[in-house]
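Chemist: Need the 3D shape of this:
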Amino acid sequence: MRKIQIDLPGSGLVLEAFLDLPAVPGPFPGVVLCHPHPLYGGNMNNNIILAVSRALTSNGIASLRFNFRGVGRSQGCFANGIGEQEDAQAALLLLVNQEEIDPSRIGIMGYSFGGMVALAVGNTNDVVRAIAAVSPVIPANVLKECTKPKLIVTGAEDNIIPPSSVLKETAGMAEPKIVELIPGADHFWWGYEAKVGDMVADFFARVLAFR
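Modeler: Coordinates of the predicted model:
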């Protein structure tokens, strides 16, 4: 694990981040991880973000987890999802320029609010080859024409983002896509962290690990 900082172009803001690397020689595929809502306690040490990071490194994939603006030691303040998309774009730019990272094998993942950010940014950023979102807020018609591999994971007992709404929105997403509904899990995934981490890591291992 290496602590690094993300400089946001044009704003002067600096975000705190950690680059988590496998314990074998690189270069590695890499995935940017986007945490839950900044105004409701979300940060880069969230249970799902850490579980995914651990599972990725166990599968030979690096991860860059960071705090959105205004969270922890990251500068700035909450920017209604728009600024947070800029944060994720900057995180991707930083990741592809790390010497241990193969810039041709890049993904993005997010949880809850971070899932919305990951879907939006992954749709438009050309360096992103694959997208994963856990319990995401899904804007209408997002990724309708995006042909990048996509993984959407939601809990059957989620009472914050109803699984019915997730299934409705994912139905309109272009292929290839994998949609997983996990029985017994709610929005916070307590007790299911390892399962979610393994699902996300297995997905990225398939789509990023080989050229």
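Chemist: okay, CA-based contacts and neighbour counts for the rest of this
Modeler: Fine.
Chemist: ranges for the strands of this protein?
Modeler: Using DSSP state E, the strands of the chain run over residues 2-7, 14-20, 28-34, 62-66, 101-111, 128-134, 150-155, 177-182.
Chemist: For the closest residue to Asp87 other than its chain neighbours, give me its contacts.
Modeler: Nearest non-adjacent residue to Asp87, counting by C-alpha to C-alpha, 6 or more residues apart in numbering: Phe68, 6.4 Å away. Counting by C-alpha atoms under 8 Å, 6 or more residues apart in numbering, Phe68 makes contact with 15, 34-35, 38, 43, 74, 78, 84, 87.
Chemist: So which of those residues is the closest to Asn59?
Modeler: Cys34 (19.2 Å; C-alpha to C-alpha).
Chemist: Can you report how many residues neighbour the closest one?
Modeler: Residues near Cys34, counting by other C-alpha atoms under 10 Å, number 32.
Chemist: Not counting residues beside it along the chain, what's closest to the residue nearest to the spatial centre of the chain?
Modeler: When C-alpha atoms, centre = their mean is applied to the chain, the residue found nearest the centroid is Met109 (1.8 Å). Closest residue in space to Met109, ignoring its immediate chain neighbours: Ala132 at 4.6 Å, by C-alpha to C-alpha, 6+ apart.
Chemist: Now the second one, please; I'll put the structures next to each other:
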Amino acid sequence: MPEVIFPGPEGRLEGRYHPQKEKDAPIALILHPHPQYGGTMNNKVVYNLHYAFHRLGFSVLRFNFRGVGRSQGEYDQGVGELSDAASALDYLQAMNPGARTTWVAGFSFGAWIGMQLLMRRPEITGFVSVAPPANMYDFSFLAPCPASGLIINGEADRIAPKDDVQKLVDKLKTQRGIEITHKVIPGAGHFFEKELDDMIAQVEDYVRARMLADAI
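Modeler: Alright, predicted model coming up:
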């Protein structure tokens, strides 16, 4: 899978891009957890999300936010990171001008950034939000949430507790015109150490079903 370097708001951004042969393949952008707590594009959850989307026929890009790995810049409290994500999506779209649909998936901090990107980019039609830290960040910007998607978290997550995630899900489910699917992985912590395969299987099942439904 080729390493790519593309322009971001504060200099170059480092990514990994895995295309499909089909010119109209859907595209997916994968966002990593918090840069100041060891989050990178090579995080196991992010890596496995990347390959899950590729197996489902997507051209996929994951990348390092500013200040991580070979990406230039410094951590910017989520503001700059949202700009980084927008630049990454621009790059992915430029590489796939015929893409028939666009998804975003994020883990933890990346889930928060991904949901903000969803609000700003109407071409995003689906999302996967893994362990969104609803206890740490304000998700009230999702008013209304513009697309249907999957929220998935661990039952034993102490970083993003299940009760806080449930409150976010309940709020989003009151909105009309979208469908929020919520899955809780029994026994799983924040990083899905022993339950990663189960979590990824749930993501694949959801995305596959959505793609089939959209094709009808």
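Chemist: Quantify their similarity with the TM-score.
Modeler: Comparison of the two superposed chains (TM-score structural alignment, normalised by the length of structure 1) gives a TM-score of 0.90, and 207 aligned residues with a C-alpha RMSD of 1.8 Å.
Chemist: hang on, the earlier thing: alignment lookup: the residue nearest to Asp87 of structure 1 to structure 2.
Modeler: When structure 2 is aligned by TM-score structural alignment, Phe68 of structure 1 is paired with Phe65.
Chemist: Tyr192 of structure 1 versus Ala51 of structure 1, what's the distance?
Modeler: According to C-alpha to C-alpha, to the nearest Å, Ala51 of structure 1 and Tyr192 of structure 1 sit 10 Å apart.
Chemist: higher neighbour count, these two?
Modeler: Taking other C-alpha under 10 Å, Ala51 of structure 1 and Tyr192 do not tie; Ala51 has more neighbours (20 against 17).
Chemist: Wait, that one touches Gly197, no?
Modeler: Yes. Using C-alpha atoms under 8 Å, Ala51 of structure 1 is in contact with Gly197, at 5.1 Å.
Chemist: about what we covered before: mind putting the strands of structure 1 in TSV, distance to Asn47 of structure 1 included?
Modeler: Listed next are these as TSV, based on distance: least, C-alpha to C-alpha, whole Å:
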stretch	distance to Asn47 of structure 1
strand 2-7	19
strand 14-20	15
strand 28-34	12
strand 62-66	12
strand 101-111	10
strand 128-134	12
strand 150-155	15
strand 177-182	17
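Chemist: Let me see the ranges of the helices in structure 1.
Modeler: 47-58, 82-96, 113-124, 163-171, 193-208 (DSSP state H).
Chemist: wait, doesn't Val169 of structure 2 sit right on Val184?
Modeler: No. Assessed by C-alpha under 8 Å, Val169 of structure 2 is found out of contact with Val184, at 11.5 Å.
Chemist: tally of neighbours for the residue opposite Ser83 of structure 2 in structure 1 once aligned?
Modeler: Using TM-score structural alignment, the partner of Ser83 of structure 2 in structure 1 is Glu86. The local packing of Glu86 of structure 1 (other C-alpha under 10 Å) involves 18 other residues.
Chemist: Ala185 of structure 1 versus Glu86 of structure 1, what's the distance?
Modeler: 31 Å.
Chemist: list the contacts for the nearest residue to the match of Ser83 of structure 2 once chain neighbours are set aside?
Modeler: Excluding its sequence neighbours, the residue lying closest to Glu86 of structure 1 (C-alpha to C-alpha, 6+ apart) is Leu8, at 7.8 Å. By C-alpha under 8 Å, 6+ apart, Leu8 of structure 1 lies in contact with 14-15, 86-87, 90.
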